[in-house]
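>>> dropping a prediction and its sequence here:
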Amino acid sequence: MSESGPANPARRTLLSGFVAVAASQLAACGGGGGSSGTGTTVQTPPATGATATDLPVVPLVQGTVDGSGTRVFSLQVGAGTTTFRAGIATRTLGYNGALLGPALHLRKGERVRIDVQNSLTESTTVHWHGLDVPAEADGGPHQVIAPGGQWSANFTVANPASTCWYHPHTHGATGRQVVSGLAGLLVIDDPAIGSTGLPNNWGVDDVALVLQDKRFDSSGQIDYTLTANDLQVGYTGDVLLVNGAVAPIFKAPQQWVRLRLLNGCNSRTLSLRLAGNLPLSQVANEAGLLAQPVVRNSVTLVPGERAEVLVNLGTASLGQDIALYASYAATGMGMGSGGSQGEVAAMTIRVDKLAQVGAMTAVPASLPAASAITAPAGATARTIRLDGGMMGSPFTLNGRSFDIARIDMRVPAATTEVWTFTNTTMMAHPMHVHGVRMSILTRNGVAPRVEEQGLRDTFSVDSMETVRVAVRTADTPSASPLMFHCHILEHEDAGMMGQFTTA
């Protein structure tokens, strides 16, 4: 993540029925503090004259505890329809519903089983993005669930308090299945650290925001027809949705509120800010709490990345609308992770009720962050070169495309190594490594920014940049492969992925 102001070039015109209106209409649509200029647009509700929808609250499910003390969750992967535009039933995919999925509430140290039923007519997988789980439970391309089939992931929760997510990892179909609606959150608490004092009333002052972009065809169906540009820089949509809704309104209490942000886009980098540049106090990155909050005007997330921020709505007036803006960035050729094509008002926060009794009154000065991974002297070093992409050629890792029958690296279990990611291409690539704990050591020889410190699972490697990362493998050896790959899903599907074992 990086902190940068939004840029203002014009963005693509939205599909008819998901119309962008001029910046001059911001006040009527929830600007609540001004815009950054002529590049700012507002998404209207899905039909002319319709009332904007309330923000859908992501259900937080607890599962059930069986006789052995294992917490059991059930997910059904299925097809359905969702109304994005009045009068049109759009075909979508979802977990336990027509679109997206519930947030699974996990606790560090607890034994968990997640039973998955595939009710689709095609194969899928479910990957627990960011979870430190055995390779056999990872849900990568080796754990395929056939149509009508079942699969169970068994593991003990090892992650610190954090916000992770789950999504398909079906090789060659990940991008299409994710944009069709398959994504859900994993909310991990750590009972050992006790109360952090952070807002935790789910759906009231602790709110999950899943941000994704989609394209729609003339009949209102999700369009995943990949163009040459999509294959090169990744799929980009015309419409930005929050929790599956266009331009929703979150009705918030007049107090500090915690926003759990997920960039669930296939390829877009999103830079998020509030109207009037209301400060964001970042308290966590994608892998856990930061040692100290970082106050920022904007937060930039690459695909797959998460962050948790606190917003002080106690200074707002009752009835005040505050827009959440997203720069509609695309990591195109020649761009870093902050390249931008303009800005859109993704949703509105409406302060419509008094503060709750016992609400947080101040941001904690420090937080119980997990220790970063450090590299011991003499640690094994590996280089992963991000290359290809010239003249329409595929992007690769170390000059090779993914081969599910080939193991690219054999890394000992319970070992800390230094992996150097060197990007030789003309665009940024968000890199994700499965089943390990990581911390960034340097970017081009310089220590990472404070918000990048601590544990990580997804990070950008900008064009012509070198990022050194300390990687700690799981304690238990496994011959089952784990993935490392670009999280631009079209690059991943096309083979910008490798695999390693810890046997």
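Perfect, I can see it now.
>>> C-alpha only now, for contacts and for neighbours.
OK.
>>> neighbouring contacts of stretch 165-179?
For stretch 165-179, the surrounding residues in contact (Cα atoms under 8 Å, 6 or more residues apart in numbering) are 93, 123-130, 139-141, 144, 182-186, 212-214, 224, 265-266, 489-490, 492-494.
>>> rerun that using 6 Å as the cut-off
Outside stretch 165-179, the residues that touch it by Cα atoms under 6 Å, 6 or more residues apart in numbering are 124-129, 140-141, 182-186, 489-490, 493.
>>> run a quick neighbour tally on residue 442.
16 (other Cα atoms under 10 Å).
>>> one step back: derive a ChimeraX selection command for the buried subset of the contacts of stretch 165-179.
Buried residues among the contacts of stretch 165-179 (16 or more other Cα atoms under 10 Å), as a ChimeraX selection:
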select :124,125,126,127,128,129,140,141,182,183,184,185,186,489,490,493
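>>> presented hereafter is structure B, for comparison with structure A:
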Amino acid sequence: MTGLTGLTGLTRRRLLLLGGAGLAGAGVAVLAGCSTASTSSVSEPEEFDTPLPIPPLAESRWEAGTRTFSLRAQEGSWQFQPGAHGASTWGFNGPYGGPTLRANVGERVAVEVGNDLPEATSTHWHGMHLPAEMDGGPHQMVEPGDTWRAEWVIGQAPCTLWYHPHPHGQTERHVYRGLAGMFWLDDPQDPVTQALPHTYAVDDVPVIIGDKTFDDQGELVIDDGGNEVGLLGDVVTVNGVAGARLEVTTTLVRLRILNASTARIYSLGIADRSMLMIASDGGLLRSPLELERVRLSPGERAEVLVALDPGDDVRLHSFEPELGSVAAPFAVGANDSFDVLRLVAADELAASAEVPEQLASFGLDAAAVGPRRRFELEDREINGARMDMARIDETVELGDTEMWTVVNRNLFPHNFHVHDVQFEVRSIDGEPPPPELAGRKDTVYLEPQREYELLMQFIDYTDPQMPYMYHCHLLRHEDEGMMGQFVVVQPGERADPSMISGHGGH
């Protein structure tokens, strides 16, 4: 396996065997014969002196009361490390990554997505509440040379979302090559959000984390070598560069952090100080949360405030992530610890406003729960089935509040992402979730062998023919079938898979 260091011989097949064995017995027996020394497989730059690139804010135009953006998926070349050759990459409106789309709550928006790539792709608005036909999943593919238009009204709380491809069986490769960007939702009328740092690229900064592997010619290596969770790169980048440095000019800086990796899980913090977490996937928490580190699995976001004094020079670090009772932690990145981003404060800092004690008010009514559903993730299946593009797995009625119980039956990581909604984690093994999981979420890490209760409500949009997805967001798992489909219908209506029946199985 060229260029991918730090992986072990514990391959998919062996971990699959462990998955059904339980924590006692097979899992312990394998670990007993393996070293679990804390040695990181990530290669850190000697210097963190590369200026952090900031994705540009996407331009928009107004057409008949609609804020309209234009994106084009295209090929390019990108230099991830100083002195390295440019690698062949894909990006939106540029060689790598994509611009930050920014819109206000209540606005009607449209995005025109053109495809200049040599193969079909799609663009999914991760975390967005919108009609299924606009979701950008595997049923909304854009062929080379074509343009697809999605249009909807922003009807959710201010938050940090993102967009990325979602082609069935190819998502890992498309995202890894660079097709990903952020989508920020604002509410300029909300005094709380206006009191928080909100000046783009000054005190409010996108932090898109991804790990990569390169061959001897500096090209991206898209090869996980059989590792169960997928590709764990040995070079960690922020906004597309390794060893990034952010110059800070205010006493508080807001980092909007996205784990855009295909498999790696991060536990992020700063060694000598705590952070204030103010938001998770779907928007602001009820109140600021002081914490030392936050765990993010692929697809999850967190917004944190970091306080700095003049002249401070600190590192955002990924500590060894606590992943639960996983087998062979070295094989899934749980023994990796490394710096991610350097924060350097100016000698004089502009004062930031005081952080409000209360941020947001929200909450679904658990007493109103109607249908309850259970989803067991094991190997590459959910409830014993792999993804079938022509099959509707679940039918949800408009207006229902539902409780979904989700379980990871394996001894290696999974997580769970639901399209269309922001859910609340109501309990883990019957106990309240930790406070960092008490906000609005669309993606949650599943520690092995634990039951997660997710509360969600389905409003506004119905379509008996066009489905939304739920799936593991470790992208190799998704590509290999760990995904299902649901439709939202009017009360008493039935699902109609006729529109998608020609797509066939996995």
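Okay, I see it. Fair warning: this is a prediction, and the values are worked out from it, not measured in the lab.
>>> what TM-score do we get after superposing?
For this chain pair, the superposition-based TM-score is 0.85 by TM-score structural alignment, normalised by the length of structure 1; 450 aligned residues with a Cα RMSD of 2.3 Å.
>>> sorry, back to before: could you list which of the contacts of stretch 165-179 of structure 1 belong to strands?
For the contacts of stretch 165-179 of structure 1, the ones inside strands are 127-129, 184-186, with DSSP state E as the criterion.
>>> for structure 1, what's the longest strand?
In structure 1, taking DSSP E as the definition, the longest strand is strand 71-85.
>>> following element in sequence after that strand, please.
For strand 71-85 of structure 1, the succeeding helix or strand toward the C-terminus, using DSSP states H and E, is strand 88-95.
>>> from residue 229 of structure 1, how far out is residue 106 of structure 1?
39 Å (Cα to Cα, to the nearest Å).
>>> over to residue 437 of structure 1?
From residue 437 of structure 1 to residue 229 of structure 1 the distance is 34 Å (Cα to Cα).
>>> quick one: which of the two has more around it?
residue 437 (23 against 12).
>>> might one say that the more buried one is in contact with residue 474?
No - using Cα atoms under 6 Å, residue 437 of structure 1 makes no contact with residue 474, being 8.1 Å away.
>>> burial measure for residue 274 of structure 2, as a count.
If we define neighbours as other Cα under 10 Å, then residue 274 of structure 2 has 16 of them.
>>> for it, give me its contacts.
291-292.
>>> corresponding residue for it in structure 1?
Under the alignment by TM-score structural alignment, residue 274 of structure 2 pairs with residue 279 in structure 1.
>>> residue 446 of structure 2 now?
Matched by TM-score structural alignment, residue 446 of structure 2 corresponds to residue 461 in structure 1.
>>> ok, that match - contacts?
When contacts are counted by Cα under 6 Å, 6+ apart, residue 461 of structure 1 is found next to 428-429.
>>> and the gap between residue 473 of structure 2 and residue 479 of structure 2?
9 Å.
>>> that should have said residue 78 of structure 2, apologies.
Relative to residue 479 of structure 2, and taking Cα to Cα, residue 78 of structure 2 is found at 25 Å.
>>> kindly report the same for residue 179 of structure 2.
Distance from residue 179 of structure 2 to residue 479 of structure 2, by Cα to Cα: 16 Å.
>>> and for residue 282 of structure 2?
In this structure, residue 282 of structure 2 and residue 479 of structure 2 are 25 Å apart, going by Cα to Cα.
>>> and the strands in the stretch 201-350 of structure 2?
204-212, 235-238, 244-250, 252-259, 266-270, 275-280, 283-291, 293-296, 301-307, 313-318, 338-350 (DSSP state E, counting those that start in this stretch).
>>> select, out of those, the one closest to residue 357 of structure 2.
Among those, strand 283-291 comes nearest to residue 357 of structure 2, with 5.9 Å by Cα to Cα.
>>> for that closest one, the distance to its chain's centre please.
Taking Cα atoms, centre = their mean, to the nearest Å, one finds the center of strand 283-291 of structure 2 at 19 Å from the center of the full chain.
>>> okay, the angle between that strand and strand 275-280?
Angle, strand 283-291 of structure 2 to strand 275-280, by axes from the mean of the first three to the mean of the last three Cα atoms, to 10 degrees: 160 degrees.
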